[in-house]
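Participant: this one's structure only:
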């Protein structure tokens, strides 16, 4: 059960995501996201409800906050409580940012359709927010974690703080780097082409990782809240963050400009864990 619960944590971060994807968050919300935006997910283990997860995007003056939570169901909490919270804070960038060195962004065509290209949104470039703070608090059974990263991207620095062990250390990072939570929103702005991969740089677990996200296929999925045309992606991550290194995670995004994460799934020692969107404001 401990192994299952740990994997449960990682998939919730993608959804929070939670766990469990890695990039700068693009803040062209008029084109891609609504603010506020909130998703609520059922987490099931081989068809049995094991908990809930949420992912929320809110405005805070000149900042954007992304808040993700994951909690175990009552029956799970009897023997293994999960109560996790992750928060990423970004500063809005009012100027046109440089493009990601990794992947093309979307372009809006003359008729409002979206086409792939390397120049971002035609007529309206994406405005990308810079991560300034990332905080992760984990309570899983007896396991506790409280870590924080303070980004100073103007000087290409990141300060890692472990609040439980009184550890503090500064690291060099690229100017274009992401925390695990904001990375997922950047992913949602990218042009995803079946058969191709996109790449992103993330700082997590006191290391800088270059993450590949494979774009696998298109698929129609039916959920309790409706039927969606989706595009299925598979992130390949080696850190302990949103893309856990020991198990494949599959994410179903709506096949449109919003790329709403409607479903996530990962295998565990016995069965699989699935996160399913049950309601949201988007």
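Facilitator: Cool, got the structure. Keep in mind it's a predicted model, so treat the numbers as computed, not measured.
Participant: Going by C-alpha atoms from here, please, whenever you check contacts or count neighbours.
Facilitator: OK.
Participant: Okay, strands next: where are they in the stretch 1-150 of the chain?
Facilitator: Listed in chain order, the strands of the stretch 1-150 of the chain (DSSP state E, counting those that start in this stretch) span 37-45, 48-60, 63-72, 83-91, 105-108, 114-117, 130-140, 143-152.
Participant: Please compare the first structure with the one that follows:
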């Protein structure tokens, strides 16, 4: 049973971590390149715990600008690694990449390399003339799906969240796609909260997304919840994300920022 729970949680909660950040990517006016709260070279690292067990780490990076179809683009990277204990049950060495236009208005490309038993080489290509996203895995393509303008992939949405001016009791929503489906994610800002972690004490906004549309362990759980604590400053960095489902709580805590 423990092995089954570990296998369920490891990757599902990587996705949850992103989804928690995602729902705050509500549509905004175009963000100018000089006023964004992140810069090339930024690196944010999180520890991942299941109940009292350390499970691994997650690391976000802002990589140097790249070029896609002749256009300059942002390049974001998320690396997720399980620790030695979890490796014995379900080894994870995953790499997720998001690419957006230089105006930072919408995604251009999304990639996911997944290791272990469930290997994947995913690519999601965005066609903004047709307003579609097309998912492929190891070259096998699905039919394109329709998406609205200003839709972000899971990794890029983590950064889009950080340009929002949160207000207490503000209801938020946004379009998101992983290439297989598109939906409007909703959530709410509950208010301000102080939180103390090994990495420091932070003044934050407490944010709660709606999760009843999610599958897997969420569908099996009674009253599942996701809570995020995001710094109440210009950088808007999530310092803790807590997911509660029937198999327990998974917590992502900020370790360091470079």
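Facilitator: Cool, got the structure. This is a predicted model, so every value here is computed, not measured.
Participant: follow-up on the earlier one: and the strands of the stretch 1-150 of structure 1: which comes nearest residue 247 of structure 1?
Facilitator: Nearest of those to residue 247 of structure 1, taken as CA to CA: strand 37-45 at 15.0 Å.
Participant: what's the average distance of the closest one to structure 2?
Facilitator: Strand 37-45 of structure 1, aligned to structure 2 and superposed, deviates on average by 1.0 Å (mean CA distance after the TM-score superposition for structure 1).
Participant: residues of that strand that come out buried?
Facilitator: Neighbour counts over strand 37-45 of structure 1 (16 or more other CA atoms under 10 Å) mark 38-45 as buried.
Participant: Relative to residue 193 of structure 1, which of those residues is nearest.
Facilitator: Once CA to CA is applied, the member of the buried residues of strand 37-45 of structure 1 that ends up nearest residue 193 of structure 1 is residue 39, at 24.6 Å.
Participant: Map that closest one onto structure 2.
Facilitator: Matched by TM-score structural alignment, residue 39 of structure 1 corresponds to residue 44 in structure 2.
Participant: Residue 204 of structure 1 too?
Facilitator: By TM-score structural alignment, residue 204 of structure 1 lines up with residue 178.
Participant: Can you give me the separation between that match and residue 110 of structure 2?
Facilitator: 8 Å (CA to CA, to the nearest Å).
Participant: elements contacting the lengthiest helix in structure 2?
Facilitator: Counting by DSSP state H, the longest helix found in structure 2 is helix 2-22. Helix 2-22 of structure 2 sits against helix 84-90, helix 154-160, strand 225-231, strand 238-245, with contacts defined as 3 or more CA pairs under 8 Å, 6 or more residues apart in numbering; DSSP states H and E.
Participant: Mean per-residue distance, the first one versus structure 1.
Facilitator: After superposition onto structure 1, helix 84-90 of structure 2 sits on average 1.0 Å from its aligned residues (mean CA distance after the TM-score superposition for structure 1).
Participant: Spit out the contact partners of the spatially most central residue of structure 2.
Facilitator: The residue lying closest to the centre of structure 2 (CA atoms, centre = their mean) is residue 18, at 1.9 Å. Taking CA atoms under 8 Å, 6 or more residues apart in numbering, we find residue 18 of structure 2 in contact with 154-155, 157-158.
Participant: now do 6 Å
Facilitator: residue 154 (CA atoms under 6 Å, 6 or more residues apart in numbering).
Participant: how near is the equivalent of residue 147 of structure 2 over in structure 1 to residue 234 of structure 1?
Facilitator: Taking TM-score structural alignment, the alignment pairs residue 147 of structure 2 with residue 173 from structure 1. From residue 173 of structure 1 over to residue 234 of structure 1 the distance is 25 Å, taken as CA to CA.
Participant: Same check on residue 77 of structure 1?
Facilitator: Applying CA to CA to residue 77 of structure 1 and residue 234 of structure 1 gives a distance of 30 Å.
Participant: again with residue 18 of structure 1
Facilitator: From residue 18 of structure 1 over to residue 234 of structure 1 the distance is 14 Å, taken as CA to CA.
Participant: Among the two, which residue is more densely surrounded?
Facilitator: Higher neighbour count among residue 18 of structure 1 and residue 234: residue 18, with 29 against 19, using other CA atoms under 10 Å.
Participant: So which of the helices and strands packed on helix 2-22 of structure 2 has the densest surroundings on average?
Facilitator: Sort the helices and strands packed on helix 2-22 of structure 2 by mean neighbour count, taking mean count of other CA atoms under 10 Å, and helix 154-160 sits at the top with a mean of 26.
Participant: Show me what counts as buried in the helix or strand following that one.
Facilitator: For helix 154-160 of structure 2, the succeeding helix or strand toward the C-terminus, using DSSP states H and E, is strand 171-177. Applying a neighbour-count criterion of 16+ other CA under 10 Å, one finds 171-177 buried in strand 171-177 of structure 2.
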